[in-house]
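*Asks:* sequence and predicted model, in that order:
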Amino acid sequence: MAVTSLTALQVMRDAPVIPVIVLHDVRYAVPLARALVAGGIRMLEVTLRTPEALDCMRAIAVEVSEAVVGAGTVRSPADAEAAARAGARFAVSPGFTPALGRACRDQGLPLLPGTATGSEIMAAQEEGFSALKFFPAVQAGGAAMLKAWQGPFGDVVFCPTGGIGPGNAADFLALPNVACVGGSWLVPGDALAQGDWARITQLAREAVALRI
């Protein structure tokens, strides 16, 4: 079982942006994590979208003590178990099921479950989750949808992810029910391929400066 004292809110409130990271080569994992940490971003969501993802999480967990590595695209209890074994300390999902929620609790992983409708928010709340991912944010109604949810779901905070970048992140972060946003723009594919860690550190610094 993963040992962690984190809560989902602590993950969400650590910085204005949680980077959504897709890694195909474990050699990039540690220098990337160090570059993001140098820019002030510690919560790192490594998505389970590649065969190398678990090895990348493991490398970051072992070698970059300042980073808090999490698993993204967690869709099943088996994903949660594998992520915890690899050293993940939180989990992010594109959706939610009660079985996934239970598995993450069993593994000691704070979970940001994905929601896109009022019914999905209510289902997550029934299982005790009130710090949620809003995904895909722009496609599911964007900032206007989050404003509409402030009334009926005033006790919920969100991490909107999907279609968010430096041009619209501040619009989401200005909302009282948004704790942070998720985005892939902190790790551009060309910067990663070229090992341009200085550029990634600068993007992280700019992201930290978005805090309202």
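*Replies:* Cool, got the structure.

*Asks:* can we go C-alpha only for contacts and neighbour counts from here?
*Replies:* Fine.

*Asks:* strands of this structure, start to end?
*Replies:* Using DSSP state E, the strands of the chain run over 17-21, 43-47, 68-72, 91-92, 111-112, 114-115, 131-134, 157-160, 181-183.

*Asks:* JSON lines for those strands, including mean neighbour count?
*Replies:* Output for these, formatted as JSON lines (neighbours: other CA atoms under 10 Å):
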{"stretch": "strand 17-21", "mean neighbour count": "26"}
{"stretch": "strand 43-47", "mean neighbour count": "26"}
{"stretch": "strand 68-72", "mean neighbour count": "27"}
{"stretch": "strand 91-92", "mean neighbour count": "28"}
{"stretch": "strand 111-112", "mean neighbour count": "30"}
{"stretch": "strand 114-115", "mean neighbour count": "26"}
{"stretch": "strand 131-134", "mean neighbour count": "29"}
{"stretch": "strand 157-160", "mean neighbour count": "27"}
{"stretch": "strand 181-183", "mean neighbour count": "25"}
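
*Asks:* got another one to weigh against that:
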Amino acid sequence: MTMENSRSIEARRLCALAPIIPVLVVHDVAHARPLAEALVRGGLPVLEVTLRTPAALEVIAEMAKVEGGYAGAGTLVTADDVAAAVKAGAQFGVSPGATDALLDATEAAGLPMLPGAATASEAMALLARGYDVQKFFPAEASGGVGALKGIGGPLPQITFCPTGGINPDNAQSYLSQPNVICAGGSWVAPNDLITAGKWDEIEALARAASQLGQPS
């Protein structure tokens, strides 16, 4: 087993814990713990904190302390991003795409990684490097469910976490695909509810999302 494969195995384990990975944009570190606790209580333990705000690294550090949760860093683009995320305590990484430099950095750091791909060629390049679990991004803009069906025919050995444009109305159609293990979504933690500290409402959204993909 290669080291790359071992990290993809860990990414698969995390992706299998719940049907939805919350994609979080958090501006205030004071919101980190109660937000993470609400999402975990609601049944969504794997949390992607995007590196899009000045507070993101501190947020990851706080969320990593929440029992039963797994805090990861999203929007990893450079080796410096990886180093900062690992220092903050990120337990996994997510990227919108993949470069050799980025993958070299995550592999050197031993960080489980969900690298992004939008085309068959990108997916094949990642597979050749040992990543058989990938983020399909931006999902809706890249052809949505139809694209995943098309890629899944010749590349059934790749499993995806589609992210980008996923919402309660279309999530089920993605999760019903045989090559989809989970999906990333931001609707479970909207900014207005975070700002207002409405953790019970976020927990309810998480609980509903945690039931997606289940037999009716």
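*Replies:* That came in fine, so what should we check first? These figures come from a predicted structure and were not determined experimentally.

*Asks:* out of the strands of the first structure, the one nearest A204 of the first structure is which?
*Replies:* strand 17-21 (8.5 Å; CA to CA).

*Asks:* list the contacts of the closest one.
*Replies:* Residues from elsewhere that reach strand 17-21 of the first structure (CA atoms under 8 Å, 6 or more residues apart in numbering): 12, 41, 43-47, 72, 180-187, 207-208.

*Asks:* so it matches what in the second structure?
*Replies:* Alignment note (TM-score structural alignment): strand 17-21 of the first structure is matched to residues 20-24 of the second structure.

*Asks:* stretch 74-89 of the first structure now?
*Replies:* Using TM-score structural alignment, stretch 74-89 of the first structure pairs with 76-91 in the second structure.

*Asks:* what residues of that stretch count as buried?
*Replies:* Neighbour-count burial for stretch 76-91 of the second structure, counted by 16 or more other CA atoms under 10 Å, picks out 76-79, 81-83, 85-86, 88-91.

*Asks:* just stretch 185-204 of the second structure next, same as before
*Replies:* Buried residues in stretch 185-204 of the second structure (16+ other CA under 10 Å): G185, S186, W187, V188, A189, I194, W199, D200, E201, I202, E203, A204.

*Asks:* off-centre distance for it?
*Replies:* With CA atoms, centre = their mean, to the nearest Å as the basis, stretch 185-204 of the second structure stands 18 Å off its chain's centre.

*Asks:* whereabouts in the first structure does that stretch align?
*Replies:* With TM-score structural alignment as the criterion, stretch 185-204 of the second structure aligns to 183-202.

*Asks:* try stretch 151-164 of the second structure
*Replies:* Stretch 151-164 of the second structure maps onto residues 149-162 of the first structure, going by TM-score structural alignment.

*Asks:* show me the contact partners of the matching stretch.
*Replies:* In contact with stretch 149-162 of the first structure (CA under 8 Å, 6+ apart) are residues 12, 118, 130-139, 172, 177-183.

*Asks:* all helices for the first structure, in order.
*Replies:* 8-13, 29-38, 53-63, 77-85, 98-106, 118-126, 142-149, 169-173, 189-194, 197-208 (DSSP state H).

*Asks:* could you export the ones you listed as TSV, including distance to V156 of the first structure?
*Replies:* Listed next are these as TSV, based on distance: least, CA to CA, whole Å:
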stretch	distance to V156 of the first structure
helix 8-13	11
helix 29-38	28
helix 53-63	29
helix 77-85	23
helix 98-106	17
helix 118-126	9
helix 142-149	9
helix 169-173	15
helix 189-194	33
helix 197-208	23
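
*Asks:* how much space separates A98 of the second structure from A84 of the second structure?
*Replies:* For A98 of the second structure, the distance to A84 of the second structure equals 18 Å [CA to CA, to the nearest Å].
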